[in-house]
Structures are given as C-alpha cells and as structure tokens.
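Chemist: task: produce atomic coordinates for the following.
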Amino acid sequence: MTFPARIDVHQHIVPPIWAETLAAHGLDSGGWAIPAWSPTDAIAMMDRQGIATGVLSVTAPGVHLGNDAQARDLARAVNEYGAEVVRDHPGRFGHFASVPLPDVDAALAETTHALDTLGADGVVLMSNAHGRYLGDPDFEPLWAEIDRRGATVFVHPAQPPMPLLPGTPAPLADYVFDTTRTALNLVLNGVMSRYPNMRVILSHGGGFLPYAAYRFSGLTSTVVDRDRDREAEDILRDLKRFYFDTALSASPSALPALLAFAEPGHVLYGSDWPFAPENAGTYYNHYLETYPDYAPGQAEAIDRGNAEALFPRLVR
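Modeler: Down below sits the predicted model:
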C-alpha cells in the first residue's frame, strides 16, 4: 500500500481523564497496562500502516467503574475529548462515543448528546456491563433508540464476570470468549431480529463466532424468543447480521474462516492500536495484503469500501 487508504474501525484513544480515573481506582484493561497515547503518535503509526482514518474508541473497562454519577461525568468528558481530537484533525479521525451502561437512562442521554451535538460516528459498548450482557432485557430502550437512528455500534470485549486465568491477561483469551458470548446473547434474545436498522461491529473477527456459528445454530434448532419459535436458519441469519473487524484476526487460520462466514461487505479493517503493538499490526497487514483467495475487489473493500458504506462522511 503506497498511500494511506485504510479506515481503521478498531483504534483506541486514551483520554487523560480516563487514564487518570482508572489509575485512581487501581484498574487497567483486564490485566493489560494502559499505554501512552497522543494524536501525533497515532497519526505517525497510521501513516506507517497505510491508515487514512482511525475511528477511535475507549477500550475496556469502559467508563462505568461502579458509580452511576461518576460514570455519567466520565462518559461526557471522554466523549468531549474524542470530539475535540476529531475536530483538530479533519479526516484523520472519527470516534465512537462511550455510554455508561448499565445505567440505561444515562446511556440514552449520552447517546443523544454524542450523536446530535458531538457528531460521533456511533457508540461503543463493552461486551458486558458489570456482568450483564448486551441482550439483557433492561437494555432494550437503548437498542430501540440506536435502531431508530440507524446508528452503528462497536462492541468491544471486556473481562467476563469470572476470575482471570492465572498469569493470563483478559485480552489473551477472555476477550474473544466474551465477544462471542455477548453476540450469541444478542441473537438468542432477539435483539438482532427486532432491530434491523442498526449495524453492530464485533471486535477481533467476532471472537470465535465465525468458527462456531453453525454449531450455535445447529444446537439451537428451536429457541423460544418472546413467544415465538426460532429455527436454525433464523439464528444463522441473525448471526450473519454482524460486522467484523480484522484486529488481531487476519491470520492464516482465522481470516479464511471469517471470510467464509461473513456476509459480503461485513468485514472491516481494524488495528487495535495502541493496546496491540504496532508490530502486530505489521504482521496482520502483511497477511491481509498477501492473502491469495480474495474475491475480486474484496481486499480493497476490507481496507476502505465497507467502512465507507457504514460511515458515508468518510467517502472520498
């Protein structure tokens, strides 16, 4: 790639107030240290990796650290910071707004502010909110509002409600598990079928969802969903509604499975920088660029075209 073209839908921002708040609570990202970040460093990395635009998001543990009032304030501060970075660097950044689930009323208010006032490109949700997964019936008003707007949701994994494996930070194993868990929860609870206008991006190639999707649909041949039966093909159809990013997933084993499962137009480029080191991005980019079995135009669509369809303001 000779010039920056990619749209990176999985790139992280580290607002100073967020990093300081985590440190004050003795928190990190599932046993993973919070790295340094600046717009200058991000743009330098993007230029080296052929990325034109990074759509920024705050990673786990998100903005709700246990106190509703603090979560509302932190979400607002994080989102204002992200919007300022986007304004200061036209065309180089977008941002997904953080919302303080499981406080649904506050999440609705912040969604409205972020999309209407700050011009956010969508919202980021952690895969679970203090152990409550995204198909939780109490979260229905948020999904209804997101669907009403035809908005895009980026689902980032969080540490599941269980102890870490000894010596194993959550990003190594638990994150892919939790992405898969919340995606299946959204499908089995009918969220993906009730709300056809929203778009939901799953991190890291969807965890192991593409690999296991037919297991899920085959073993749930009839699942009760709000007084109606759902057959295997219904489950599979809703699993295929998801979009997937390639962050840490464009490998010789994972990429073929992802491309075999995902619907056309549903695979998007992702880097996971700076929580994933740049040398990881270089490795996965090489495989994306040399993969031998793309359909015509598929590589360019993953790099940019599929994201342009989700974010028309980035079309060039």
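Chemist: hey, let's count contacts and neighbours off CA atoms from now on
Modeler: Noted.
Chemist: list the contacts of the top helix by length along the chain.
Modeler: Once the chain is assigned using DSSP state H, the helix that runs over the most residues is helix 68-88. Contacts with helix 68-88, where a contact means C-alpha atoms under 8 Å, 6 or more residues apart in numbering, come from 13, 15, 17-18, 39, 56, 63-65, 92-95, 97-100, 103, 106, 110, 114, 118-120.
Chemist: now do the strands in the chain.
Modeler: Remark: strands assigned in the chain by DSSP state E are 6-12, 51-57, 93-98, 122-126, 128-129, 132-133, 152-156, 199-202, 222-225, 228-231, 243-245, 267-268.
Chemist: of the ones you listed, which is nearest Pro210?
Modeler: Each of these has some distance to Pro210 by C-alpha to C-alpha; the shortest is strand 243-245, at 9.5 Å.
Chemist: reformat the strands of the chain as TSV; add distance to Glu278 and mean neighbour count.
Modeler: Below are the strands of the chain laid out as TSV (distance: least, C-alpha to C-alpha, whole Å; neighbours: other C-alpha atoms under 10 Å):
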stretch	distance to Glu278	mean neighbour count
strand 6-12	11	27
strand 51-57	12	25
strand 93-98	18	28
strand 122-126	22	25
strand 128-129	27	24
strand 132-133	31	20
strand 152-156	19	24
strand 199-202	21	24
strand 222-225	43	15
strand 228-231	43	13
strand 243-245	17	26
strand 267-268	18	28
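Chemist: using JSON lines, please lay out those together with distance to Thr179.
Modeler: Shown next, in JSON lines, are these (distance: least, C-alpha to C-alpha, whole Å):
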{"stretch": "strand 6-12", "distance to Thr179": "14"}
{"stretch": "strand 51-57", "distance to Thr179": "16"}
{"stretch": "strand 93-98", "distance to Thr179": "17"}
{"stretch": "strand 122-126", "distance to Thr179": "9"}
{"stretch": "strand 128-129", "distance to Thr179": "9"}
{"stretch": "strand 132-133", "distance to Thr179": "10"}
{"stretch": "strand 152-156", "distance to Thr179": "7"}
{"stretch": "strand 199-202", "distance to Thr179": "7"}
{"stretch": "strand 222-225", "distance to Thr179": "21"}
{"stretch": "strand 228-231", "distance to Thr179": "22"}
{"stretch": "strand 243-245", "distance to Thr179": "11"}
{"stretch": "strand 267-268", "distance to Thr179": "16"}
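Chemist: one more, so I can put them side by side:
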Amino acid sequence: MTDSARIDVHQHLIPPEQSRAISGRAAAFGWPAPAWDVRSAIAMMDRRSIATGVLSYAAPVGPPDDPAGARATARRVNDYTAELVKDRPDRFGHFAVLPLPDVDGALAEAAHALDELHADGVMVLSNLHGRYLGDPVFEPLWAELDARAAIVLIHPTAPPGTMLPDLPGPLVDFPYDTTRTALHLVVNGVPRRYPRIRMILPHAGGFLPYAAHRFACAGRLRPGTTPEDVLADLRRFYFDTAFAAGPATLPSLLAFAAPGHVLYGSDFPMVPEEWGTGFDAALDGHPHWDPGQLHAVNRGNAEALLPRLARG
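Modeler: Model (predicted):
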C-alpha cells in the first residue's frame, strides 16, 4: 500500500480474562479461535499499514438473566480498553461495549465510557438475545446517543435459530443479521428520528447495498413512507470494508454508499490476518477508484468521522 496509513474502524481486542469465553464462542460457531495481545496487534498493524485501530469487544458481555454480571463485564472491558488507548493514543481508539439489552445499564455505561474514558464511540450487537435494534425498548438509548452525536458500530452476531450444518455462523449468518437489523432500524424510523448518530455497518453492510432497492419496497407497506424514504435512510449508514472488499462486493458498495461513508476495516483478530490481507490487496487493487477515493476509504473518511485521529 502506498497511500497514507489506514485508520481501521473495525478492530477487536480480547482482554486476558475474556480469552476463554471468546475461544468458546468461536468454537460454538465453528470459527478459528482468535488470539490477541497488544504487541501482536501492533505488529499486524505495521505489516498492513494500519496507523490506528479502533478497538471493540465483539461478543455479548453476559446472559440475558444476569444484568448485573453484564454491567460488571462491560465496565471491566471498557476500563481495560481505555488504558490501552491511554498508553498508545496514536495506535488505538475505543468503541465501548454496552451491557444491552439492559437499557438502564447501557445508558450508565455509555455515560461512563464517553464522559470519563473518552471513548470514540460505542459498539452494540445487531440483536440482543433475539431483540433487534429498532425495538421501541431501545428508544431511550438512541435518544441519549443522538444528544451526544455519538458514533455507533453495529457489530453482527448470530441471528435467532440454528446454524446451517458445516457453515460457520460468522461466515454465513453474520452478514444476514447486519442486513436484518439495519432494515429494522430504518423501517422503525430510528435513523430519521436521531440523525446526529453516525452508525457503522461492518462487512460492507452485509447484503444491504446489493439488495437496497428491493428492501426499499418496505416503504410501500407503511403509511406515510415511500421507497425513496427508505433508500435515503439506508444511505445514512456508514460501511466498513472488513472481510468484504471483493471484486463483486466493492462495486455494489461504492455505487450505493453516500460520499464519505465507506471506511477501512480489518476485523482482526476475528478474521485471521492471512485471510484479511487478501481483502486488503483487493481493496488496493480495485481498478475503478476515482481520484482520491482510495485514500478517503483508507483514511480520509475516518478522519472526518473521528477528528481525534486526524493528522495535523
């Protein structure tokens, strides 16, 4: 890569006390068990020309029947991540995890993370034990995050139901769940009511760019809404390139996303480095970049979204 060093908005960490839980979750999904530590993360970033990685914890922080445990885990993870960023603000950012579906706990943790830890935004999962993000129960959280003009990374998780045999959920089901929750948010009017929130959809938005005009027909089913309204609201999302910069995916994403709304992502270590580098090469080698567009995807768009990470 000859462009300016990337800003990676989709990079994960695994605090040492959470490593067993993450390995067990990966095994349950039929996915390679990830390993992570600060030194190996920085080495990976150097190899892939990533200047800064915005870290998030991409797993539930507790079962639905243990809200106190989820609150405690979220606090420990966020405090741990904030210390990493404090030590290396040049190399790391922080999207704080929230203990959803506990809305009161999420409101308290968002305030702690954004006000005291100076997190760059928050991360929520695409569904919370089967409850999707357009559900009215989450309205107080969206209102608070809108008041703060917060950035929200919506990370996919397993949808309700069983996995297909021999097909890992992160490979097949996660893009589906990203698509499902994005459309659920839009048809329930969340992005329109709370326009100051900037929401990032990983993995090129799942299937959303490719099928957006099909999904726009949802506007025909809701009084007072048009397909054009649905399309406009779907284009409010930001999208990252993690595990998605293929020659069939990029043209669809770039044709659909609003200008400035495509960001670089690696999904390390959940996507092994040897897999991710192939997608990096496809991103750099895409034959139809407009002038300056690749730099914008690799860095410029993230600088506009996260001014703290902008170079002087």
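Chemist: for the two chains, what TM-score is obtained?
Modeler: The TM-score (TM-score structural alignment, normalised by the length of structure 2) is 0.96; 309 aligned residues with a C-alpha RMSD of 1.4 Å.
Chemist: Arg25 of structure 2: how many residues sit nearby?
Modeler: Residues within reach of Arg25 of structure 2, counting by other C-alpha atoms under 10 Å, total 15.
Chemist: roughly how far apart are it and Pro60 of structure 2?
Modeler: 10 Å (C-alpha to C-alpha, to the nearest Å).
Chemist: if we can go back for a sec, only the buried subset of the contacts of helix 68-88 of structure 1, as a ChimeraX command please.
Modeler: The buried residues among these can be selected in ChimeraX (16 or more other C-alpha atoms under 10 Å) with this line:
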select :13,15,18,39,56,63,64,65,92,93,94,95,97,98,99,100,103,106,110,114,118,119,120
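Chemist: out of the contacts of helix 68-88 of structure 1, which are inside helices?
Modeler: Among the contacts of helix 68-88 of structure 1, the ones falling in helices (DSSP H) are 17-18, 39, 106, 110, 114.
Chemist: now flag whichever of those is closest to Phe3 of structure 1.
Modeler: Pro39 (19.2 Å).
Chemist: show me what that closest one lines up with in structure 2.
Modeler: Aligned by TM-score structural alignment, Pro39 of structure 1 pairs with Val38 of structure 2.
Chemist: distance check, its match against Ala258 of structure 2.
Modeler: Separation of Val38 of structure 2 from Ala258 of structure 2 (C-alpha to C-alpha) stands at 34 Å.
Chemist: do Ile50 of structure 2 as well
Modeler: Distance from Ile50 of structure 2 to Ala258 of structure 2, by C-alpha to C-alpha: 24 Å.
Chemist: and if you look at Asp37 of structure 2?
Modeler: Asp37 of structure 2 sits 35 Å away from Ala258 of structure 2, taking C-alpha to C-alpha as the criterion.
Chemist: same thing with Val77 of structure 2?
Modeler: To Ala258 of structure 2, Val77 of structure 2 is 33 Å away according to C-alpha to C-alpha.
Chemist: out of the two, which sits in the busier spot?
Modeler: For Val77 of structure 2 and Ala258, the more surrounded residue by other C-alpha under 10 Å is Val77, and the numbers stand at 22 against 16.
Chemist: which residue lines up with the more buried one in structure 1?
Modeler: Checking TM-score structural alignment: Val77 of structure 2 goes with Val78.
Chemist: what does Asn301 of structure 2 give?
Modeler: Using TM-score structural alignment as the criterion, Asn301 of structure 2 maps onto Asn306 of structure 1.
Chemist: surely its match meets Gly265?
Modeler: Yes. Here Asn306 of structure 1 reaches Gly265: they are 5.2 Å apart, a contact under C-alpha atoms under 8 Å.
Chemist: among these two, which residue is more densely surrounded?
Modeler: Between Asn306 of structure 1 and Gly265, Asn306 has the larger neighbour count (other C-alpha under 10 Å), namely 20 against 16.
Chemist: what's the residue most central in space within structure 2 in contact with, if anything?
Modeler: Centroid-nearest residue in structure 2: Leu153, 3.6 Å away (criterion: C-alpha atoms, centre = their mean). With contact set as C-alpha under 8 Å, 6+ apart, Leu153 of structure 2 has these partners: 95, 121-124, 199-202.
Chemist: farthest pair within these?
Modeler: Gly121 and Pro202 (14.8 Å).
Chemist: how much space separates the match of Pro39 of structure 1 from Gly121 of structure 2?
Modeler: In terms of C-alpha to C-alpha, Val38 of structure 2 sits 20 Å off from Gly121 of structure 2.
Chemist: now Tyr210 of structure 2
Modeler: 27 Å.
Chemist: with Ile14 of structure 2 instead?
Modeler: Distance from Ile14 of structure 2 to Gly121 of structure 2, by C-alpha to C-alpha: 18 Å.
Chemist: Val155 of structure 1 touches Met126, doesn't it?
Modeler: Yes. Look at Val155 of structure 1 against Met126 with C-alpha under 8 Å: they come within range, at 5.8 Å.
Chemist: Val191 of structure 1: neighbour count?
Modeler: Here the count is done by other C-alpha under 10 Å, and Val191 of structure 1 has 22 residues near it.
Chemist: list the contacts of it.
Modeler: Contacts of Val191 of structure 1 by C-alpha under 8 Å, 6+ apart are 135, 143.
Chemist: before we move on, what about Leu186 of structure 1?
Modeler: By C-alpha under 8 Å, 6+ apart, the neighbours of Leu186 of structure 1 are 134-135, 192.
Chemist: same question for Leu219 of structure 1.
Modeler: Applying C-alpha under 8 Å, 6+ apart to Leu219 of structure 1 gives the contacts Ala232.
Chemist: and it, how close does it get to Lys240 of structure 1?
Modeler: To Lys240 of structure 1, Leu219 of structure 1 is 17 Å away according to C-alpha to C-alpha.
Chemist: again with Ala250 of structure 1
Modeler: From Ala250 of structure 1 to Lys240 of structure 1 the distance is 19 Å (C-alpha to C-alpha).
Chemist: please say which of the two ends up with more neighbours.
Modeler: Set side by side, Ala250 of structure 1 and Lys240 show more neighbours around Ala250, with 27 against 20, by other C-alpha under 10 Å.
Chemist: against His203 of structure 2, how distant is the equivalent of the more buried one over in structure 2?
Modeler: Residue correspondence to structure 2 (TM-score structural alignment): Ala250 of structure 1 is matched to Ala245. For Ala245 of structure 2, the distance to His203 of structure 2 (C-alpha to C-alpha) stands at 8 Å.
Chemist: and Leu125 of structure 2, by the same measure?
Modeler: The gap separating Leu125 of structure 2 from His203 of structure 2 is 14 Å, by C-alpha to C-alpha.
Chemist: and for Lys86 of structure 2?
Modeler: Taken as C-alpha to C-alpha, the span from Lys86 of structure 2 to His203 of structure 2 is 28 Å.
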